[in-house]
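In: Mind looking at a prediction? Sequence and model below.
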Amino acid sequence: MVNLLQSSPDEFVQFLKSNGIKRFYFIHNENECRASHPELQPLCDFFNSDKRDYEQHEGIFFELLEEYDILQGAFVHRTCRGQGAGGTRFWSYDTTEDFLRDGLRLSKGMTHKNALAGLWWGGGKGVIVDNPKIDKRDAGVREKIFQSYGKFITSLNGCYITAEDVGTTPTDIGNIFTKTRFVTCIPPGVGGSGNPSSATAKGVLCGMEAAAEFRFKESLEGKTVVVQGMGHVGIELIRLLFEKKVAKVIGSDIFPESIERAQQQFAGHNLETILSSKNDNSLLATECDIFAPCATGGILCPETIEKLNTKIVCGAANNQLEDATRDDKLLFERKIYYVPDFLVNRMGIVNCSNEQYGYINEDPFSKRHLDKNWDQSVYNMTLKTLKLAEENGTPPGQTAVELATEFSFEQHPIFGHRGQQIIDSLVKNEWHRKGE
């Protein structure tokens, strides 16, 4: 029998095709996970037994894009506050388990992020598994992939609202938008908020400032910061750090073009760049005041935490901890102040989640997240989390999750638990049969 979890995504796709499965889902019903197809029961068993990443996710939906053998997914965690909202990631994975865990963690993180930010949205995340056999740089190929994903999102009737994330571009989002209304971060030319990277970086900076105040009792001026990942958010964060007069930034990336761009943009500043390779975590041993993970998640685990030579961890990457409970505790024991990613990288979703309400100059709805006057601002929630963690002797990640979980069960003041109702309707209408 095929080990579905340890199979490669391509092997899993071939398994689906051999069983005539194009669409499938997993829902949480009567205190257990249930699958749309009996052939997928091993994955249900995995979800039911997993204590790390699966947390009664309301609905997890998939569709196979057969033209390119690409698996498209939408993970919906909790929708009490509103429909599941979060970006779509276009990424490659070694195993099916890696893919599933990423979606589970990311969607759960969005529940926490949206709740702490006071947004009336639930938690969701999209994942498209990159097929290495296709040329994803081909504009025509990408157009077909993301238009197909838009059709997939439309078929879910609004239980999940997608947006931009790692591996996707404004053009990709524009292609999704041609096939669905259930998307944000759409191009400004058609009324959207566009790329949220700048806003995201500003939120991370606020978290850093709060952590520096708590740990050092002073500002970021004169500090040394390591930024892992110099993509859209990382490069903007570096710019903001130099504006705050940090003494030095050490930036790394796995792409030579990102290194070259940073060197050109920050010529004359004290920037040291390092070209690293995938799974090379030697950067974590670099001595610094603040380590900012701004690439992919899961980089902090027992082996890497032992190497860390920093006082604060605060960055934009989602799911920085490989195991949220274990690694949060390890950082706490080492007296490294960890600022949970879902607390500080909220501005991407804040920037785009309510774009249907239009735009105004100096929008107070957005600005309040970045100031010190609102109780739920990034700065104040970071301070509150670190203070509670110290007072109660509980790690900051656990503290933030407890706060977020309480907020996440508050029901939308107008529509109640509508996301769950949509999922129930999809199941009743045999959504998985529509693609046959």
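Out: Looks like it came in fine. These numbers come from a predicted model, not from an experiment. Residues are numbered from 1 along each chain as shown.

In: make it CA atoms for all contacts and neighbour counts henceforth
Out: Will do.

In: Remind me which helix or strand residue 168 belongs to.
Out: Following DSSP states H and E, one finds residue 168 outside all helices and strands.

In: OK, contacts around it?
Out: Applying C-alpha atoms under 8 Å, 6 or more residues apart in numbering, we find residue 168 in contact with 88, 89, 90.

In: ok, and here's another one to check against it:
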Amino acid sequence: MEFREIKVADYEKVVIATDESSGLKAIISVHNTNLGPAVGGTRLYPYANEDEALKDVLRLSKGMTYKSSLAGINFGGGKSVIIADPKNKTPELLKAFGAFVETYKGQYNCAEDVNTSPEDMEIIHEVTEHVMGLNNKGGDPSPVTALGVFAAIKATSEQKLNKPLNQAHIAIQGLGHVGKHLFHMLHKEGATLSIADMNQEVLNELSKLERVTVVEPSDIHTVPCDIFAPCAMGAILNEQTIPALQCSAVVGAANNQLADEMTDAKRLNERGILYAPDYLVNAGGIINVFIEQSAEGYNREKAEKATHHIAQTLMEIFDLAEKDGILPSEAANKVAEKRFKQA
């Protein structure tokens, strides 16, 4: 295996690894470990080139620093990407990646992400102990992530829009691991739901329920509703989509929803649309992993209680933004930076 370290300002360690025998090409980025060891998912994706993969892993690892800090947990920020087509994923590839993780000696801990699963983490765990989200511990964090999004939507609807959930209309974009769990939580509370996904089977199943309307994926952001919940890929809030939004607030699970963090946050603000910073709203997964690592072992009740706290933090962020005359995303960054920079 060959390693090439890249020096990036404000990042602690960024390394590219290639292994000819397994076909591995991967990058691990550690942004900051002031609060604790870096933790972040392993994304397996057929990036067009190394530069595209590097840009993604740098952005995501920095995001993890902010996410853990704002969630009040003692993890640092890291992320890894494997440059590969998911259909070429093999145990050999995953074990080679595990050997790469091991070279960080605990400075970085991996977990599941796009195109990797708890089962993949078990294979990686054969080679390194620096793996989180294993099946015999907290397992799939998706239901806990969904719980945090649900708590944030409920608090936003009730406290900022003055609408109980059973009178609210939510448009959910994406019904994958997190989106589907979120759908059921909101439906159980009596919310009216518009949904969109590429998976027709899931849509057929959920559309049989009352108060549910299926919308084309390309139109879901244009639905007149109280809250738009992006739960698919990032950059959904951009100069094309923001003018078409017909919601009062955006609260969703997707990472990096703003195509341009400052410009698009301003666009939403100018339209009077309340934006809940995504890295706070979707922090349930990393909270779940943190509880998994606690000395007394994993406790689901404890994980859910800590995740419910996301709603309170979000209301505090909204209040701080209003008080200081800044955007909610700026208020979130301010609180997160204060915590990890003073650690």
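Out: It's in. Computed from a prediction, not measured in an experiment: that's the story for all the values here.

In: Once they're superposed, tell me the TM-score.
Out: Once superposed, the chains reach a TM-score of 0.93 (TM-score structural alignment, normalised by the length of structure 2), with 342 aligned residues with a C-alpha RMSD of 2.1 Å.

In: Tell me the one of the contacts of residue 168 of structure 1 nearest residue 323 of structure 1?
Out: Of all the contacts of residue 168 of structure 1, residue 323 of structure 1 sits closest to residue 89, with 20.3 Å by C-alpha to C-alpha.

In: about what we covered before: including neighbour count, could the contacts of residue 168 of structure 1 go into JSON lines?
Out: Below are those laid out as JSON lines (neighbours: other C-alpha atoms under 10 Å):
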{"residue": "88", "neighbour count": "28"}
{"residue": "89", "neighbour count": "24"}
{"residue": "90", "neighbour count": "20"}
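
In: Mind checking which of those land in strands?
Out: Among the contacts of residue 168 of structure 1, DSSP state E puts 88, 89, 90 in strands.

In: and of those residues, the nearest to residue 352 of structure 1?
Out: For those, the closest approach to residue 352 of structure 1 (C-alpha to C-alpha) belongs to residue 88, at 13.4 Å.

In: Give me the spatial nearest neighbour of the closest one, chain neighbours excluded.
Out: Leaving aside its chain neighbours, residue 88 of structure 1 sits nearest to residue 126 (3.9 Å; criterion: C-alpha to C-alpha, 6 or more residues apart in numbering).

In: could you measure the equivalent of that neighbour over in structure 2 against residue 260 of structure 2, distance?
Out: Using TM-score structural alignment, the equivalent of residue 126 of structure 1 in structure 2 is residue 80. Computed as C-alpha to C-alpha, to the nearest Å, the residue 80 of structure 2 to residue 260 of structure 2 distance reads 22 Å.

In: where along the stretch 51-200 of structure 2 do the helices fall?
Out: Applying DSSP state H, counting those that start in this stretch to the stretch 51-200 of structure 2 gives helices spanning 91-102, 118-125, 142-155, 177-188, 200-206.

In: among these, which is nearest residue 72 of structure 2?
Out: Of all the helices of the stretch 51-200 of structure 2, the one in closest proximity to residue 72 of structure 2, counting by C-alpha to C-alpha, is helix 142-155 (13.9 Å).

In: In structure 1, point out the residues matching that closest one.
Out: Using TM-score structural alignment, helix 142-155 of structure 2 lines up with residues 197-210 of structure 1.

In: List the buried residues in stretch 86-97 of structure 1.
Out: Judged by neighbour count using 16 or more other C-alpha atoms under 10 Å, the buried positions of stretch 86-97 of structure 1 are 86, 87, 88, 89, 90, 92, 93, 95, 96, 97.

In: Who are the contact partners of residue 276 of structure 1?
Out: Residue 276 of structure 1 makes contact with 252, 253, 254, according to C-alpha under 8 Å, 6+ apart.
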